[in-house]
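Asks: have a look at this fold, sequence not included:
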């Protein structure tokens, strides 16, 4: 029987389109579905997931594709499908509701609402028989005990609307950022280290870049080797593990085990953007060539697999191909023998493969356990000889993979995730100075400002020529951060002007002056049953922590005390929580680092301003900002006012805390001045 499309066939989200031929009468989130529920006084089922979610696919195949289950859903519920990546605001509200019910969160997220869109029950994945039983139970209860369910829903809504600051007992206090608290953050994190395989203890293992970027800053402040050693252990183990695609570059979402071996194979833009930043900064500190290799291979992966012709970056690659998780990435020993021929034996040792396989069903996840130097010595090869072999293996296996059926591509373009990749590219350009990286960064920035920005307002999404969803705080915060970084690697002041305009828009439309924090949603957009604030740094840094850092830097760039003092107040609001729970507020902790000492303001003026900048930025300068111009008097920035190229030679001015050092004319002298701040 020919399948008929439902309303989701008109959507652009790949996740919603995956459900477009379900027999379930799905609606997208919007007025039509919500008004229908009110008119018919039916309960609402909101089912939330995303395109690369394995268990979302499983529940679709097991339940949503079955006529018998769909019949019950259609008869008794108004059924709404939500792509959590398109609507993080909806996901945030109902995930919070699920957790308020005392239930474990995750995706697929299935929440039952009354006809006023207020939640009263929910869960994640359900087996088909359990799902059918739950549907019938909910329907019966809604008919017979509606009053009780409405009362319960009202209580959950009250919980959802409770201030995050009140929930955690946080009060306004005077800004006081001191080394004792900063040290305590490290000590609390240290207790969670996995000293054998890196990362934090336990499985599954998520990369969590914000934690390791904070540790790089803690090391810079304290010179505590334990911090740097844990960063190096973590980054090396991830780069050696199956979580890293040894053939094509790029990182999977997380590792299911404690050894970074078996990934959940979905590859997300937001992870890879942040990991490019992390490995680039670690390279600046250590000059470890492995980190350079990881960054350049990961950028190559993004350019090859996730870049649109217009310069935007797609969202993700699915974990599954041909309905099997990881099939695209793994090899049997027989396949390796056939593809690599006489090289297979040495490659098998390098990548730890075996005839019986190192994962399920006799397949091998390629991974490493030694540095190239150690492996070359064990095999009686020079390092150059080994690396030539390895590059040939990668090229050959990558070519062989092109013959396979590819994982599904989620080709929607999200502003916030693109900004994270743009930040990664700016950090990589700082570290390596590769012209192609700068080209990619500028192309993406121009794409975003052209396609997702309308006057001073951002949209969250873009696909097929259309941007349809109002931007969230994460879109503004992360794009502002990216633009600040882009200015510093180009000295083109337009990027700084755009960052300021977006900042002023967020202050006008997202800011809560009572709590000195920003709402996740604009006051000009759709109003849900609760208006949330994002405080905790998770896999992606919290939009409030990013905005607080932006305001700190913009206050210095533009000499705007209003921005600087607001940044101080935001951090002081959550300071106690940052000290107690740094693993969940690691980006806030990195902002705390910026407040411990004055930020160095480095102004470069003269004909070699760009080359001096590039030399400076090869070094890890986490508490410095750079401004510059080739021509005196051509800048509108006050930090460059009255700055001259002494005797026509490029001159560097290092200032901090409203006091300047003597001008110098070499990068080495400027670095020495910065080191003594």
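Replies: Arrived safely. Because the structure is predicted, anything quoted here is derived from the model rather than measured.
Asks: contacts, neighbours, all on C-alpha from now
Replies: OK.
Asks: which residues in the stretch 51-200 of the chain form helices?
Replies: 54-59, 67-76, 88-100, 128-144, 146-160, 164-167, 179-190 (DSSP state H, counting those that start in this stretch).
Asks: can you mark which positions in the second one are buried?
Replies: For helix 67-76, the neighbour count (16 or more other Cα atoms under 10 Å) marks 69-70, 73, 76 as buried.
Asks: and it, what other elements does it pack with?
Replies: Helix 67-76 sits against helix 128-144, with contacts defined as 3 or more Cα pairs under 8 Å, 6 or more residues apart in numbering; DSSP states H and E.
Asks: name the nearest residue to residue 22, sequence neighbours excluded.
Replies: Distances taken as Cα to Cα, 6 or more residues apart in numbering place residue 65 nearest to residue 22, at 5.2 Å, with adjacent residues excluded.
Asks: please apply the same query to residue 181.
Replies: residue 579 (6.2 Å).
Asks: just give the number of residues close to the one you found.
Replies: 23 (other Cα atoms under 10 Å).
Asks: okay, now the one to match up with it:
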């Protein structure tokens, strides 16, 4: 063993034992000790007597007549870590908590249903939401006060005040809790006056809504005029689709401009690929360094569509690098993707990703360093905090190459080598914490993104990855009756939420359209039928977030508004619409149309929080194109069609025969692969060449 190898081995051993102290070194243990969630395990040795959410803690609160304190967060949440270090690891603070409250820790990614309810309560109190979410409840689980992050001194004061109020003014607390419960238990449809259905979808109405949205465009830095800035993939998907039906150049230009700013900024990992959750500034420069699976899956779809439209290889590179990041750092050996990477490593946010000037000089050849520093805007004193540099680009590669009179092929080889050098060096650092939960819905979003990446680029590696991931979901996370699990965990069964079903259905529909393997379509149908039976509310014509057989909480929510992840109801409405066209099933389409009609007027008033509904609205402006392909070249023909941008379409195909309605009576004429382009159940004459089919698609 040489000295260098021994040196790094010793570093690894030191890191391992500092991160994994022996059981005898742990001074405290609480009721989280046997939990599987990485977030809950992080708190298992706090002096706070944490319980997981469950009957034991709730029963104890009633027996002792103590208020409940729930603290909700997730493993990659920076301010959750800060509050833990400041307060939950402090024995004096823990004593106050333990003596006066039944304390419950909740991983919001395992229990988003609980998080929704108590986040709603915080908003009803007039407070800004966020995580960690700390809420005080009566023993009946009714909230009466709460907030997010509190510095240590404020936290101790709040604990004392809440405890005293509960003891001295119990009737006042009860009255407040009852009023708050009644407010948050009110149906979302009633709260937003959504009883009326509007089934008219004129283009003019959408144009008015777009003009209002466009007033917020940040024409200097991309995105919208606010910070922090979140990528919001579905909002930009809407803008691409809006441009597609209106030819509004501003919508397309602003989207591509924003995507360029994001891919060039520090929010994108210039060395290892993949996107951070958001940028703390308006320029996409300084990221909040955590990386979430759901962001990267959706951004794959968005950049794939940008590539379909422009054929710009810069977008193709982002797609490839992001998939390599997912394979390298987020992929379980069985084919499932992990949930997230932490922002922090070695106790500091972003430490894994930033570089001093001197560190970079050691990694880049001396004769190339000046060019490297110019390309990534490296400064001797650092361009960020504590003398560190975040690598980012001010211009696209074509502009940089032209400005510096470089040969594009030579420069491409240089950047590849730079990234290899830095990535290899970075591997020796203490890595950010990995949240190794495998969440079905987030895997569905990733599956959809990888399918779109394959459709746009025809890279077989992407198809292989999609098949591996889908096989894992199908075999490990879906039970025999099409009941879906939220997480892949052999010790704890958490049933899937509507978000999970909707995203997995979407992923399987996408996989069918690039493979024509009907087992994926059959699975999507089975999951859809399960949601119709177990989540749908016949009275309000929307889906509940939780299964009808799920744990009874103080209220049952419906998720309507799109955010970073689209709402589970907008995803389901879209799934029903697409499946209805693939299967020729009017019942699915009618249910989708009814859901959209309920949201129609409210959606138009604020597309920023209903962009996926708005994309579904666009699908009603022109008839959906149904493309049926029969013959030996059906997959190749489908791939070529899908590589171009036309969002409002479905593609079905078979080499020989299929029982699907659109394929049942159709065949390969004279043995030649045949394409049928249909709208509203009426098909044009069959054609044999893709360019002829494309003329009919875009007519």
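Replies: Okay, I see it. A quick note: this is a predicted structure, and the numbers were derived from the prediction, not measured.
Asks: overlay the chains and give the TM-score.
Replies: Between these two chains, after superposing, the TM-score reads 0.98 (TM-score structural alignment, normalised by the length of the first structure); 673 aligned residues with a Cα RMSD of 0.9 Å.
Asks: contact partners for the alignment partner in the second structure of the residue nearest to residue 22 of the first structure?
Replies: In the second structure, residue 65 of the first structure lines up with residue 89, judged by TM-score structural alignment. For residue 89 of the second structure, the contact set (Cα atoms under 8 Å, 6 or more residues apart in numbering) comprises 46-48.
Asks: and if you look at residue 257 of the first structure?
Replies: Applying Cα under 8 Å, 6+ apart, the residues near residue 257 of the first structure are 202-205, 263.
Asks: ok, 10 Å please
Replies: 202-205, 263-264 (Cα atoms under 10 Å, 6 or more residues apart in numbering).
Asks: same question for residue 681 of the second structure.
Replies: Residue 681 of the second structure makes contacts with 581, 584, 625-626, 662, as judged by Cα under 10 Å, 6+ apart.
Asks: now, those residues that are in helices?
Replies: Of these, the ones assigned to helices by DSSP state H are 581, 662.
Asks: find the centremost residue of the first structure, please.
Replies: A centroid search over the first structure (Cα atoms, centre = their mean) returns residue 270, at 3.5 Å, as the residue closest to the centre.
Asks: so what's the residue count around residue 289 of the first structure?
Replies: Neighbours of residue 289 of the first structure (other Cα under 10 Å): 10.
Asks: how close does the corresponding residue of the first structure for residue 231 of the second structure sit to residue 259 of the first structure?
Replies: Following TM-score structural alignment, the counterpart assigned to residue 231 of the second structure within the first structure is residue 207. Going from residue 207 of the first structure to residue 259 of the first structure by Cα to Cα, to the nearest Å gives 12 Å.
Asks: again with residue 659 of the first structure
Replies: Applying Cα to Cα, the value for residue 659 of the first structure to residue 259 of the first structure is 49 Å.
Asks: higher neighbour count, the two?
Replies: Taking neighbours as other Cα under 10 Å, residue 659 of the first structure and residue 259 compare with residue 259 leading, 22 against 9.
Asks: what lines up with that one in the second structure?
Replies: In the second structure, residue 259 of the first structure lands on residue 283 (TM-score structural alignment).
Asks: ok, its match - contacts?
Replies: Counting by Cα under 10 Å, 6+ apart, residue 283 of the second structure touches 218, 220-223, 227-229, 261-262, 265-267.
Asks: list buried residues within the residues you listed.
Replies: 218, 221-223, 228-229, 261-262, 265-267.
Asks: just flag the most distant two among those residues.
Replies: Spatially, the most separated pair among those is 218 and 266, at 17.9 Å (Cα to Cα).
Asks: now stretch 601-621 of the second structure: buried residues?
Replies: 601, 603-620.
Asks: my error: substitute stretch 677-696 of the second structure in the last question.
Replies: For stretch 677-696 of the second structure, a neighbour-count test (16+ other Cα under 10 Å) marks 677-679, 686-688, 693, 696 as buried.
Asks: out of those residues, which one sits closest to residue 557 of the second structure?
Replies: residue 679 (36.8 Å).
Asks: for the equivalent of residue 685 of the second structure over in the first structure, which three-state class applies?
Replies: Using TM-score structural alignment as the criterion, residue 685 of the second structure maps onto residue 662 of the first structure. Going by DSSP: H, G, I helix; E, B strand; the rest coil, the secondary structure assigned to residue 662 of the first structure is coil.
Asks: swap in residue 496 of the first structure?
Replies: Secondary structure, three-state DSSP: residue 496 of the first structure is helix.
Asks: ok, now which ones touch it?
Replies: 480, 483-488, 502, 554, 557-558, 637.
Asks: adding neighbour count, write those residues out as CSV.
Replies: Shown next, in CSV, are the contacts of residue 496 of the first structure (neighbours: other Cα atoms under 10 Å):
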residue, neighbour count
480, 27
483, 24
484, 25
485, 23
486, 26
487, 20
488, 21
502, 22
554, 24
557, 19
558, 16
637, 15
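Asks: distance to residue 274 of the first structure and secondary structure added to these, as a markdown table?
Replies: Formatted as a markdown table, the contacts of residue 496 of the first structure follow (distance: Cα to Cα, whole Å; DSSP: H, G, I helix; E, B strand; the rest coil):
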| residue | distance to residue 274 of the first structure | secondary structure |
| --- | --- | --- |
| 480 | 16 | helix |
| 483 | 16 | helix |
| 484 | 16 | helix |
| 485 | 14 | helix |
| 486 | 16 | helix |
| 487 | 19 | helix |
| 488 | 18 | helix |
| 502 | 22 | helix |
| 554 | 22 | helix |
| 557 | 24 | helix |
| 558 | 27 | coil |
| 637 | 29 | coil |
